[in-house]
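Visitor: sequence plus the predicted model coming up.
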Amino acid sequence: MQPLSKVEGRAIPFGAKNIDTDIIIPSKWLKTITREGLGEGAFESIRQDPDNVFDAPENKGAPILIAGDNFGCGSSREHAAWALGDLGIRAVIAPSYSDIFSGNAVKNGILPVVLPQEAVDRLMEVASSGDDIHIDLEAQTVTTKFQDRFTFEIDPFRKHCLLGGLDEVSLTLESSDAISTYEDARTANKAWLMEGTGA
């Protein structure tokens, strides 16, 4: 997972509320075990409208998505985070998220920023006008060139994981010395546990 400290650039002014994971990535796309190519199916039903914000030329490659309240509700499919990542999204700004989606986003290197509706409305205006938005995870701020400055809260552990690019495997490997020390001591002190294991 790539470390994330800052996300800067265009934001897709989506803003819709109660967008569930079936809208983010329809169930027919869940047959894959790879993350690649899921961006093509992201928001498929919405993208059937030729004037949708996701396929607008000015939003191509935008790293930020601005969404409405209760984003990522519905089923717990991790493919929703995979699809956003494959679409190029590194951060989502919304008033609230489903807990499961929020956790899946962080585990896949996507920052879920929670801001009040008034701040989200203001950022929708900025994004709609084509101006960049800047997110600083270290400082926990969202800013614009118009002197807008919004602060957000994030769980310290999630922040640590995003800043370090740490997924669950990486977190386990951070403790590899302690694990080895424990296993060596257990083998030395309780050799009978290892009998018949071939170790």
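Guide: Structure's in. What do you need? Numbers count the residues shown, from 1 in each chain.
Visitor: rest of the way, CA atoms for contacts and neighbours
Guide: Will do.
Visitor: now do the same contact list for the residue positioned nearest the centre of the chain.
Guide: Nearest to the mean C-alpha position of the chain, by CA atoms, centre = their mean, lies Ile110 at 2.2 Å. Going by CA atoms under 8 Å, 6 or more residues apart in numbering, Ile110 touches Ala81, Gly85, Ile89, Arg90, Ala91, Val92, Leu162.
Visitor: same for whichever helix or strand the second one is part of, what does it pack against?
Guide: Element membership for Gly85, per DSSP states H and E: helix 79-87. On a contact count with 3 or more CA pairs under 8 Å, 6 or more residues apart in numbering; DSSP states H and E, helix 79-87 meets helix 21-24, helix 99-107.
Visitor: quick one: which of the ones you listed is nearest Gly68?
Guide: Nearest to Gly68 among the helices and strands packed on helix 79-87 is helix 21-24 (13.0 Å), distances taken as CA to CA.
Visitor: identify all contacting residues around the closest one.
Guide: Helix 21-24 is contacted from outside by 42-46, 72-77, 80, 83-84, using CA under 8 Å, 6+ apart.
Visitor: mind picking the two most distant members of these?
Guide: Distances among the contacts of helix 21-24 were taken as CA to CA; the most separated pair is Ile46 and Ser76, at 20.4 Å.
Visitor: more neighbours, those two?
Guide: Using other CA atoms under 10 Å as the criterion, Ile46 and Ser76 rank with Ser76 on top: 17 against 14.
Visitor: how about that one: what's its closest non-neighbour residue?
Guide: Ile100 (6.0 Å; CA to CA, 6 or more residues apart in numbering).
Visitor: try it against this one:
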Amino acid sequence: MTETPVHIGTAVPLRRDNIDTDQLSPARFVPYFRPHGYANMLFADWRTDPEFVLNRPEYQGATVLVAGRDFGTGSSRESAVWALRSANFDVVIAGGFGDIFRANATTRGLWTIEVDQDVIEHLWGEVEADPWLPVRVDLAARRLAFGASERQFRIDEPLLRRLIEPGDQITETLVHVAAIEAFESRRTAR
């Protein structure tokens, strides 16, 4: 097992629920398949508002995005994850995630941390009061710490394992090659 990942960074309080993949990376910007160059596409429709939180100078350089309920729902658009990663986000904290988004995020090393709404609201308030407040995420301990608060978070065991020991479902399957080959050698031909 590799060393347990811990992320410490500042956060952006995105006070919105139901953020789907078309808001993260609008379809009109995704005519080709490549994992880089999507930072300017992230929330492109919302960024036209100068007051949008990602446009504000106090949140520049943040690596943690704190959103509301139902983040990354909608299509299986992998560019949504690429847009977040291209904008230097390493962690998204939300009240829930779309299943396909979460799987894509894990494959790309983007941490999806699920907490209760009261934790999100408390974190939003703390970050708005102090945009330079460090937010600490400890994967193995499943602990989120900010200011004087420390809270537990939810993450599925297979996703946690993939973040701690990077790989994907194919990598996990290849660990069992010897057992697969032994099984196949015992099977009768049809």
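Guide: Structure's in. What do you need? Worth saying up front: this structure is predicted, and the values here are computed from it rather than measured.
Visitor: TM-score for this pair?
Guide: Once the chains are overlaid, their TM-score stands at 0.86 when taken by TM-score structural alignment, normalised by the length of structure 2; 186 aligned residues with a CA RMSD of 2.3 Å.
Visitor: now the strands: where do they sit in structure 2?
Guide: Ranges of strands within structure 2 are 6-9, 11-13, 19-20, 64-66, 71-73, 91-94, 111-114, 135-138, 143-146, 149-152, based on DSSP state E.
Visitor: tabulate the ones you listed (TSV), appending mean neighbour count and distance to Arg34 of structure 2.
Guide: Output for those, formatted as TSV (neighbours: other CA atoms under 10 Å; distance: least, CA to CA, whole Å):
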stretch	mean neighbour count	distance to Arg34 of structure 2
strand 6-9	17	26
strand 11-13	26	26
strand 19-20	20	20
strand 64-66	23	23
strand 71-73	25	19
strand 91-94	24	21
strand 111-114	24	20
strand 135-138	20	29
strand 143-146	18	32
strand 149-152	14	35
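Visitor: and Leu159 of structure 2, which of those is closest to it?
Guide: Nearest of the strands of structure 2 to Leu159 of structure 2, taken as CA to CA: strand 111-114 at 9.1 Å.
Visitor: run through who's touching that closest one.
Guide: Under CA under 8 Å, 6+ apart, the answer for strand 111-114 of structure 2 is 90-97, 102, 105-106, 153-155, 163.
Visitor: alignment lookup: the residue nearest to the centre of structure 1 to structure 2.
Guide: Using TM-score structural alignment as the criterion, Ile110 of structure 1 maps onto Leu110 of structure 2.
Visitor: max-length helix in structure 1?
Guide: Determined from DSSP state H, the single longest helix within structure 1 is helix 176-189.
Visitor: now do structure 2
Guide: Criterion DSSP H: the longest helix present in structure 2 is helix 117-129.
Visitor: from the contact counts, what lies against that helix?
Guide: strand 11-13, strand 64-66.
Visitor: in structure 1, what stretch matches the last one?
Guide: Residues 64-66 of structure 1 are where strand 64-66 of structure 2 lands when matched by TM-score structural alignment.
Visitor: need the residues that contact that stretch.
Guide: 7-15, 89-94, 120, 123-124.
Visitor: ok, now stretch 156-174 of structure 1?
Guide: 1-5, 106-111, 137-138.
Visitor: what sits up against the helix holding Gly85 of structure 1?
Guide: Helix 79-87 of structure 1 is contacted by residues 21, 24-25, 30, 35-42, 61, 72, 90, 101, 104-105, 108-110 when judged by CA under 8 Å, 6+ apart.
Visitor: re the thing from before, in structure 2, which of the contacts of Ile110 of structure 1 still touch?
Guide: Among those, the contacts conserved in structure 2 (both residues aligned by TM-score structural alignment, their matches' CA atoms under 8 Å) are Ala81, Gly85, Ile89, Arg90, Ala91, Val92.
Visitor: in JSON lines: the residues you listed, plus distance to Asp184 of structure 1.
Guide: Output for those, formatted as JSON lines (distance: CA to CA, whole Å):
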{"residue": "Ala81", "distance to Asp184 of structure 1": "39"}
{"residue": "Gly85", "distance to Asp184 of structure 1": "40"}
{"residue": "Ile89", "distance to Asp184 of structure 1": "43"}
{"residue": "Arg90", "distance to Asp184 of structure 1": "41"}
{"residue": "Ala91", "distance to Asp184 of structure 1": "42"}
{"residue": "Val92", "distance to Asp184 of structure 1": "44"}
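Visitor: so which of those is the closest to Pro50 of structure 1?
Guide: Here the nearest of the kept ones among the contacts of Ile110 of structure 1 to Pro50 of structure 1, counting by CA to CA, is Ile89; it sits at 20.6 Å.
Visitor: what's the match for that closest one in structure 2?
Guide: So, by TM-score structural alignment, Ile89 of structure 1 is matched to Phe89.
Visitor: which residue sits closest to its match, ignoring its sequence neighbours?
Guide: Distances taken as CA to CA, 6+ apart place Thr63 nearest to Phe89 of structure 2, at 4.2 Å, with adjacent residues excluded.
Visitor: just checking, the one you found touches Ile93?
Guide: No: with contacts counted by CA atoms under 8 Å, Thr63 of structure 2 stays clear of Ile93, the gap being 11.0 Å.
Visitor: buried ones among the contacts of stretch 156-174 of structure 1?
Guide: Buried members of the contacts of stretch 156-174 of structure 1, scored by 16 or more other CA atoms under 10 Å, are Leu4, Ser5, Val106, Lys107, Asn108, Gly109, Ile110, Leu111, Leu137.
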